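**Q** structure here, sequence nowhere to be found:
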């Protein structure tokens, strides 16, 4: 999830430090037979924002953490909007016929990977989580290509 958010932010031109993404990522749910208590996401976020580890958030630390959280939220919202735009029939998935309309796929041209590469459940379409994997895989290439053009 952290890598997805970092890549997403990169793809959307949003600069978000890695520690902010770690603070925003949901902790993995413990296994059903695990006796370990669930992680406290608010404590994890507080720890990530407390840069000097003094157990208190200064206004500067809070402001920085808040801005990072907002950048992550904007990146997630932008990805949801992009997904909804490509999902022309609004069935919650990108069909094979819609796949070629993705900007990352268009930009890759003949080098574009087939939809099946990201279709984890092999149903012939990409649900949102599978779409995120595509963005994660393709966005660094797009960012490098963009940088090479400058």
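**A** Here it is on my side, so go on. Just so it is clear, the model here is predicted, and its values are computed rather than measured.
**Q** contacts and neighbour counts: CA atoms only from here.
**A** Will do.
**Q** mind listing the helices for this protein?
**A** Secondary structure of the chain (DSSP state H): helices located at 2-11, 18-24, 41-49, 59-86, 96-99, 103-108, 128-149.
**Q** could I get those as TSV with mean neighbour count?
**A** Putting these into TSV (neighbours: other C-alpha atoms under 10 Å) gives the following:
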stretch	mean neighbour count
helix 2-11	21
helix 18-24	20
helix 41-49	17
helix 59-86	16
helix 96-99	15
helix 103-108	15
helix 128-149	16
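**Q** right, and residue 139 touches residue 8 too?
**A** Yes. Using C-alpha atoms under 8 Å, residue 139 is in contact with residue 8, at 7.5 Å.
**Q** residues that sit against both of those two, list them.
**A** Shared contacts of residue 139 and residue 8, defined by C-alpha atoms under 8 Å, 6 or more residues apart in numbering, are absent.
**Q** distance of residue 81 relative to residue 128?
**A** Separation of residue 81 from residue 128 (C-alpha to C-alpha, to the nearest Å): 11 Å.
**Q** nope, residue 49 is what I meant
**A** Using C-alpha to C-alpha, one gets 29 Å for the distance from residue 49 to residue 128.
**Q** next: residue 75.
**A** 14 Å.
**Q** ok, residue 146 next?
**A** Residue 146 is 25 Å from residue 128, where distance means C-alpha to C-alpha.
**Q** same question, residue 47
**A** Look at residue 47 and residue 128: by C-alpha to C-alpha, they are 30 Å apart.
**Q** same check on residue 104?
**A** The gap separating residue 104 from residue 128 is 15 Å, by C-alpha to C-alpha.
**Q** equivalent analysis for residue 139, please.
**A** 16 Å.
**Q** here's the one I want to compare it with:
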């Protein structure tokens, strides 16, 4: 009986490469349409402009969640405004590059929005990045900004991993 079954199945298995797993309609729905994530937005608006629009539209809606922590759009806006004001008080503004060296958290988003609101640019560096790679990135930033000492936003527990090479803010 087993030999009969194998004789019947063997041609099917041999031809299985040619058998489509999905019908064309299903393939389009699952592979093409589902992955169509392109979003168009006005090219004359910044990320901060679009974020502000969302804050005005739904200030009390959940904006971000990480683990058990959550911020509404209003809270995220307020915290990123505080970050931008702090950066501005330290002389950070247009043309400055800020390193965001943090572990994954809500604070990363607060920092990035704060940097952008201050008019600066940011370079994200994951906390797990090897020290040699961090040193190379910091040197590239310094070389690209005419020798300016890079400025970083980091978490207190990570400060020793990056502090000797940075300006203090």
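**A** Yep, that arrived. For clarity, every value in this text was computed on a predicted model and none was experimentally measured.
**Q** what's the TM-score once they're superposed?
**A** Laid over one another, the chains give 0.27 as their TM-score (TM-score structural alignment, normalised by the length of the first structure), with 73 aligned residues with a C-alpha RMSD of 5.2 Å.
**Q** residues in contact with residue 83 of the first structure?
**A** Per C-alpha under 8 Å, 6+ apart, neighbours of residue 83 of the first structure: 94, 128, 131.
**Q** same question, residue 112 of the second structure
**A** Each residue near residue 112 of the second structure by C-alpha under 8 Å, 6+ apart is listed here: 100, 122.
**Q** for the helix or strand containing it, buried residues please.
**A** Residue 112 of the second structure belongs to helix 106-117 when assigned by DSSP states H and E. Judged by neighbour count (16 or more other C-alpha atoms under 10 Å), helix 106-117 of the second structure contains these buried residues: 106-117.
**Q** now do the strands in the second structure.
**A** Here the second structure has its strands, by DSSP state E, at 62-66, 69-72, 97-102, 121-126, 151-154.
**Q** and of these, who's closest to residue 2 of the second structure?
**A** strand 62-66 (54.6 Å; C-alpha to C-alpha).
**Q** surely residue 131 of the second structure meets residue 161?
**A** Yes. Counting by C-alpha under 8 Å, residue 131 of the second structure does reach residue 161; the two are 7.5 Å apart.
**Q** how far away is residue 57 of the second structure from residue 50 of the second structure?
**A** From residue 57 of the second structure to residue 50 of the second structure the distance is 11 Å (C-alpha to C-alpha).
**Q** swap that for residue 84 of the second structure, please
**A** Using C-alpha to C-alpha, one gets 17 Å for the distance from residue 84 of the second structure to residue 50 of the second structure.
**Q** likewise for residue 140 of the second structure?
**A** 31 Å.
**Q** also residue 11 of the second structure?
**A** Taking C-alpha to C-alpha, one finds residue 11 of the second structure at 58 Å from residue 50 of the second structure.
**Q** between the two, who's got more neighbours?
**A** residue 50 (13 against 10; other C-alpha atoms under 10 Å).
**Q** surely residue 117 of the second structure is in contact with residue 48?
**A** Yes. Applying C-alpha under 8 Å, one finds residue 117 of the second structure in contact with residue 48, separated by 6.7 Å.
**Q** residues contacting residue 3 of the first structure?
**A** Neighbouring residues of residue 3 of the first structure by C-alpha under 8 Å, 6+ apart: residue 136.
**Q** to residue 7 of the second structure, which of the strands of the second structure lies closest?
**A** Residue 7 of the second structure lies closest, by C-alpha to C-alpha, to one member of the strands of the second structure: strand 62-66, at 55.3 Å.
**Q** got the angle between that closest one and helix 106-117?
**A** Here strand 62-66 of the second structure runs at an angle of 130 degrees relative to helix 106-117 (axes from the mean of the first three to the mean of the last three C-alpha atoms, to 10 degrees).
**Q** which residues touch strand 62-66 of the second structure?
**A** 70-73, 76, 105-106.
**Q** quick one: buried residues of that strand?
**A** Those would be residue 63, for strand 62-66 of the second structure by 16+ other C-alpha under 10 Å.
**Q** residues contacting the residue lying closest to residue 48 of the first structure once chain neighbours are set aside?
**A** Leaving aside its chain neighbours, residue 48 of the first structure sits nearest to residue 23 (5.8 Å; criterion: C-alpha to C-alpha, 6 or more residues apart in numbering). For residue 23 of the first structure, the contacting residues are 41, 44-45, 48, by C-alpha under 8 Å, 6+ apart.
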